[in-house]
Every structure is written in structure tokens, then in C-alpha cells.
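> let me see the structure of the following:
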Amino acid sequence: MARFEFKLPDIGEGISEAEIVAWHVKVGDRVEEDQGLADMMTDKATVEMESPVSGTVIALAGEVGDQVSIGSPLVVIETDAAEDHVPASDAAARAELAQDVAEQMGAENPGAEEIAETPAPPPVRAEPVEAPVADTPAAASAPVLHALASPAVRARAADLGIDLTQVKTEGDRVRHSDLDAFLRYGSGQGYQAPHASNARADEPIKVIGMRRKIAENMAASKRAIPHFTYVDEIDVTALEEMRADLNNNRGGRPKLTMLPLLIVAICKTIPDFPMINARYDDEAGVVTRHGQIHLGMATQTPAGLMVPVIRDAQDRNVWQLATEIARLAEAARTGKAKVEELSGSTLTITSLGPLGGIATTPVINRPEVAIIGPNKIVERPVFDGDEIRRAKLMNLSISCDHRVVDGWDAASFVQGLKKYLETPVLLFAS
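The predicted model follows:
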């Protein structure tokens, strides 16, 4: 037998380590060439690692959630090639080798967390204590306590698990009012309803993979960026009417949602407010105002929130945007989004869709300086001069980095969006 160390390859530009989010094998498993070994997550994507050889797994780099450095051993496989110092029949030698390899891999991956599972101590069980009984005539003839009560009161007390001898009463028998008083003000010591509790057991969940990346990124954004949020109300009655007309005449093109129309409005407004479409390098102290609009689209997936990027959104029409939105959302939800499709955004839009809400205060996707959040469309009566009409209204939120964007700039940008959204014919004007 020969030992083959499969070292974690460079799976992304500038990546120094990756997180184990799933193992597809365990120690002792037989693997074939090109068989999946593990899923590794970087800041940008999840990549499946495949075995380059066939053999038996004798060591793994760590547990799910551990970090492995690029170039460090991820899996050690005992192959069928000959090697003098490990006889194939010597199980003890293989076990010793596996232990040595595991120790070596732990030393080469100092960033991996060692999780010690300490068994919980056995529950302390109270032993029954037998009270001494005095062997006296008085003890032998002690009366047995017996509470007087009607059959209905006894049945109710039994259902509630109440010992009637513990219920105080002003009369000679226990009544329903006495049970009520006991429940409200009584001894309260040790009383529990006999019914099973609806409470669920505590469930510890290790924060790993995409959820850990989201937690780290959001925490970094809130720590580093002084956020402020501006919200304005937009009348989208005409926009919704135009969207309905476009959908009724779309032919074989995709159905339009509000999102591609909003993106067109953003792209038309950005040239007048270039500080919105920017990224801030904290360490270098440089703000880059981007000429191209690479729009991040916050997308909820089974693995957590992902942000696929619509490249060069400024060069796409509403139908092209609708097609790209559907493609990227599907790729993100099915885990098929490529690394380059999940990075490089210059501005992000986040929408809760039909959940909407009245207003949102979204967290900026660092190092960007702004994030836009449309909210739910609602119908309300509005004054139009002296007339009252039915209108479709939508609140639009924008969170900005106050180090780069002033409140006046954010408000002015939203007013620019409002002009296009409330006069939607301008969306199609050159």
C-alpha cells in the first residue's frame, strides 16, 4: 500500500483557506477516482473536491465547520501502489499511520477549531428517603387525612393533578371556588398541570458554511460602516399599468416583475449620482466610482442569502434583465452559480418580494457604499388636487455609507428614481 495526501488546491484567486461544509466520505471508506470527497466553501462559492486516486480513506482534515489552509492535506488515501513500510495485512500499522497523519494534518491546519465533545454529566437522581416512623401507639393510630368534596370537584382536582388535602377551605368541604383560589394564590409549590408540555427541546445548531459567511460579512459591515437609511414613497400606479400591458404583449419573452423596471430606472439615474455606484477601500482610503453597473441581487436560497451579480446592467433592456434575473436566481438556489457570478458587484438591490413590508433598513454589502430595497406595493386612496383616486404606492429604502454618501445625495438619488418610476415612459426614452 502507498499513502497519497490530497492537498487542498487553490480554488479561488486570493483565497488562503476554505471551510469544510460537508464530507462525502469517512475514514475507512473505499473511494474511486473522481469520486466526491468534500464540499469546501470560500468567500465566493462552494466547490466540490474530487479524489484524484482510488483507495481507502485513512484520515480527514477535520470536522464540518473547520478551516483548512490552501496546500494543506485535506484527505489521506491509502492507494493500491506498493510501499514497503506499510504492509497491506498489518492493520495495526495502518491504524498507527492514520493517527500520525491525523496529528500531522491538525498541526498543518492551525486555524481549524478543535471541538471537544464533553459528555454531559449523568443526571442527579434523588434517592427516596425513608423517614423513621416512631413505634408508638400514637403513630400507629394516626388518622389518614381525607378532604371532603363533591364528585365533580374531585374529578376536576384529579384532572389538574391537585391533592385536595393541600387545598385550604373555609367550610367543611372543598368547592370549585377553593380550587380556583388554589390555582391563583395557593401553595404554588410543586404544582404542575398533568398535561404534556408543548415546549420543544433546545436544538444547538453549529453555524457553518454559508450561514457563517453571512454572519461574518454582516458583522463586518455593521462594525465598519456608519449606516443611514432613507425611505420615500413612490406612486407606481402608472408603472404597474405599463407592466401589465408589456406582459400581455410579451410573446415568448419572460414575464416582467417590478425588478427589471426598477433596475432600468437605477441605471438611468446613476450617471447623475456616481457616488452611489461605488466601492470604498477602507485600508487604502480610496473610493472608486465605477462607470459600469454590476448590480448585486440579494437572493434567498436553501443555503442562505447569496448575491449573484448582473454584469453591465446599464447595457441591458427590461427583457434581457428579466431573463438574466431568472437565470441567476435559479443558479443560486440550485448551487450552480459560478464564482465569477457571485463577486464584483458595485451596487446591490434587495427585495422581499410579496412579503415586502412597510420599510426596510438593509445592511450594505461591503465594500459597496449603498444598497436599495423596494418594499411591498399597497393600494390606498390619495389626494390628486381636489380629487381622491385609488393609487398603488410603494416605499423605497436606501441604506448608505455615511463616510461616502451624504443624506442629501441619497435623498436626491431616490427623487431621481421616483421621476422615472412615476413617469414610466421615460424608462424607454433614450
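
> CA only for contacts and neighbour counts going forward, please
OK.

> give me the distance between the most centrally placed residue in the chain and residue 295.
Computing the C-alpha centroid of the chain and ranking residues by C-alpha atoms, centre = their mean puts residue 304 first, at 4.2 Å. Distance, residue 304 to residue 295, by C-alpha to C-alpha, to the nearest Å: 19 Å.

> one more sequence to fold, the one below, so I can look at both together:
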Amino acid sequence: MGVFAIRLPDVGEGIAEAELTEWHVKPGDLVREDDILAAVMTDKAAVEVPSSVSGKVLELGGEIGQMMAIGSVLIRIEVEGEGNETETPAEVAPTRSEPVEKETTPPPEPVQSEEPVAAAKPVSRTNGTKPLAAPSVRARAREEGIDLRQVPGTGPAGRISHGDLDNWIASGGIQQGGVTRGRNTGVEEVRVIGMRRKIAEKMALSKRQIPHITIVEEVEMSALEDLRAALNKKHAGERAKLTLLPFLIRAIVEAVREQPGLNARFDDEAGVIYHHGGVHVGIATQTPQGLNVPVVHHAEAGSLWDNASEVARLAEAARDGSIKREDLTGGTITITSLGPLGALVTTPIINHPEVAIVGVNKMQIRPVWDGQQFQPRKMMNLSCSFDHRVVDGWDAAVFVQKLKTLLETPAMLFVEG
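So this is what the prediction gives:
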């Protein structure tokens, strides 16, 4: 433990002493940094003195009404670690316990200068320096939600006046979370390079080339979620954990079997659509470097657990940067999901040159009318976008309804034929 002495600060105006008018603490009190310790009065203003440390009050340096010399010890506080007094402090100049008349000794003549006196400039406080201000200024700052540490003071020793508050507000102080802060005019230049440039080019190409049509449909997920939980419990520790994605991949495989035109790539320069027999499902994956779309190749040949394992492998490789080029190419249809951060509805951008993308939105409990009453059901919206140049609205709607049926009755995912 150490002892930290806080001295009466120089409040400016060329004064040598100030009258102690109010104590806010007493010996034995615990104080925190920035707590107000006392108020002193100069010839012109009252000023509150904040604490620069946290600790326990040991000793008060004066009594109410006492004139105290600038720089004399105002208060001593016991602090953790070392203080700023390593030995018994020397006695400060005697202070008077009662107000007295002004000294009759005339002040020294001011030194004349040939240079004009500059106007007062705002004083910048260094870190840890506490703002000086009259109680009325502090009260107004509290009422207006202004952090005085952010306000430049133009008074002596950086003392903040009501005029300084007016200038601060007029110059653009912006209130955020109850605290007024100055405008941040900094600009950081970030070049769009590497993966971010590739993503930007791909997104711009997709939006520029493809006229999107997006269909949103809600799906009741209760049965599928119950099945998923049961399968994970049955095969815990033996097989890959099932998320929603393997079920959705399986549903896409079944849906495009009836509509191969959606499992396709469109070479718009050559004017050729390539319908693929293999279903190569891209999984949009966020990585520290940006958005990647690793591909589950030949999802039609994998079981539920095969595809779950492959999704997990690809996601891990994409995030740690070890993914291979062949794992990022050849997709024929893409799934995109924001997981628990997802919204109710999204409008996914197609992964050019594919012609369809399936967007997964967040799952939540909603009231659903069963014909007699509302029942709580686990619901999720699908947002699916299509290239309207080669996919008609009717075909897009049929595809979405097929996904809805398969997800709401998950037993159909495992029925052959």
C-alpha cells in the first residue's frame, strides 16, 4: 500500500491561493478515480476538484473556509501499490483557518512586452489530467450528457466555462449512448485486393448479368428437427453430427431430379445451359478472409452422414485456409445461410454461372393456424433466387414447394422412387 497526495491544482487566473468551500468526502471513505473530492473558490469562480486515483481517504488537508495555497496538499489517499509520497511530506506553507483580508503588499509590476497578447486557446489535456470546471458547468454537462474530458477548456489551466460547452455543442458534439463525443473525421484507406476483390467482382458480375427472381416460403420444421435430434442422440460419438444442411442437401437432390434445369450452369456468352447429372452443392461459408463457397461434389451419391462429414470438412478447411482449389470449383447449385444471425427474409445473390441458390433463414417459434386454433410451431423461411433468363417463375415456385414438402415430411427424404 502507498500514500498518494493530491495537491490543490493551479486553477489559473494568476492566483496563489483558493478558499476551500466544500468537502465531498471524509477520512475513511473509499473513493474512485474521477470522484469529486472538494470544491474551492477563487476570486472569480468555484471549481470542483476530482480524484486522480482510487483508494481510501486518510487525511483532509484543510477545513471549510480555509485559504489554501496552490500546490499544497489537499488530501491524502491510501492506494494499492506505490503512492507518490515516499517519506513524511514536508510541511506546506501555513494556511489560515479563517478567511482574512487580502495581502496589502502590491503585486509586482507586469513585464511589458512589445508583442501583442494572443487570445486564449483551448488547452489540450494529457491522458489522466482531470478537467477543471465550476460546479454549475459540471451540473450542466451532466444534464446534457457531455463528457467534460472531451471538451477543450479555454480558461486558465484549461478550465472549462459555459462558453466552452456552447462552442463544443455548436461545433458538432454528437451524443452517443448518453455521452457527447466529438466528430471522428478520420478516414482509413483500405484497398480492395485479394479475396475481397474476387468477391466484389463475382457479386458485381452476378447482379449485373443475372435478372434475379426471389421466392420466399415458410416451412414448418418441427418434424425434421425432432428427427434430427433423435438421430444425433442415437449415433452420438459414432457418426458426424447432423445439422440442417445435410437434410437440405438431400432435399435439393430430390427436387432437382424432377427439375434438372435448376441444377445447371448457364454460359451466357455462348448461349448454352448445361444440365448436370451430378448434384454439386456449394455451401457459402464465412471465413476470416471473406466469403468462400466450398462444394460438396456428387451429393446425390452420399448418405445423410456422408454429406454431413463432407460439409464439416470443407467448412474447417475453408476457415483455416487449407482448402484446395478443386473443393471450390464445379458447383451447380448453392446453399447460403447466416445461421443463428439470419433474418426472417433474405434475397440471396446467385453464384454465377449457376442458375439457382437456396437461402436459409433463422428458425423460430411462431403461431400457426391448424384450422381450429393457433399452435406454436417451429418455423423457418426459405429464400430462393433464380436466374429469370432461364428459369420461369412457375418452375421456380414448383421447386420451392417441393423443398417445402420434403422438409416438412422428412420421411420422404429416405423413400426411394
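
> where's the alignment partner in the first structure of residue 215 of the second structure, which helix or strand?
With TM-score structural alignment as the criterion, the equivalent of residue 215 of the second structure in the first structure is residue 230. Here residue 230 of the first structure sits within strand 227-235, counting by DSSP states H and E.

> on that earlier part again, give the contact list for the match of residue 215 of the second structure.
Counting by C-alpha atoms under 8 Å, 6 or more residues apart in numbering, residue 230 of the first structure touches 397-399, 407, 410-411.

> likewise residue 409 of the second structure?
So residue 409 of the second structure contacts 223-224 (C-alpha under 8 Å, 6+ apart).

> in the first structure, what residue corresponds to it?
Under TM-score structural alignment, residue 409 of the second structure pairs with residue 423 in the first structure.

> just the buried residues from the contacts of residue 230 of the first structure, in PyMOL please.
The PyMOL selection below is limited to those of the contacts of residue 230 of the first structure classed as buried (16 or more other C-alpha atoms under 10 Å):
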select buried, resi 397+398+399+410+411
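
> of the contacts of residue 230 of the first structure, which are still contacts in the second structure?
Here is what carries over to the second structure from the contacts of residue 230 of the first structure, by both residues aligned by TM-score structural alignment, their matches' C-alpha atoms under 8 Å: 397-399, 410-411.

> farthest from the middle of the first structure: give me that residue.
What lies farthest from the middle of the first structure is residue 137; by C-alpha atoms, centre = their mean that is 71.8 Å.

> which residues of the second structure fall in helices?
135-144, 162-170, 194-209, 222-234, 244-258, 304-320, 393-408 (DSSP state H).

> from these, which stretch is densest packed?
helix 244-258 (a mean of 20; mean count of other C-alpha atoms under 10 Å).

> equivalent range in the first structure for that helix?
So helix 244-258 of the second structure is aligned with residues 258-272, judged by TM-score structural alignment.

> any idea how far that stretch is from the chain center?
Put simply, stretch 258-272 of the first structure sits 28 Å off its chain's centre (C-alpha atoms, centre = their mean, to the nearest Å).

> now stretch 302-312 of the first structure
Distance, centroid of stretch 302-312 of the first structure to centroid of chain: 13 Å (C-alpha atoms, centre = their mean).

> that stretch spans what distance, first to last residue?
Start and end residues of stretch 302-312 of the first structure are separated by 27 Å (C-alpha to C-alpha).

> for residue 245 of the first structure, see how far away the closest residue to residue 274 of the first structure other than its chain neighbours is.
Using C-alpha to C-alpha, 6 or more residues apart in numbering and skipping the chain neighbours, the partner closest in space to residue 274 of the first structure is residue 289 (6.0 Å). Per C-alpha to C-alpha, residue 289 of the first structure is found 36 Å from residue 245 of the first structure.

> in the first structure, what residue corresponds to residue 280 of the second structure?
Correspondence of residue 280 of the second structure to the first structure, assessed by TM-score structural alignment: residue 294.

> give the burial count for that match, as a bare number.
Neighbour count for residue 294 of the first structure, taken as other C-alpha atoms under 10 Å: 21.
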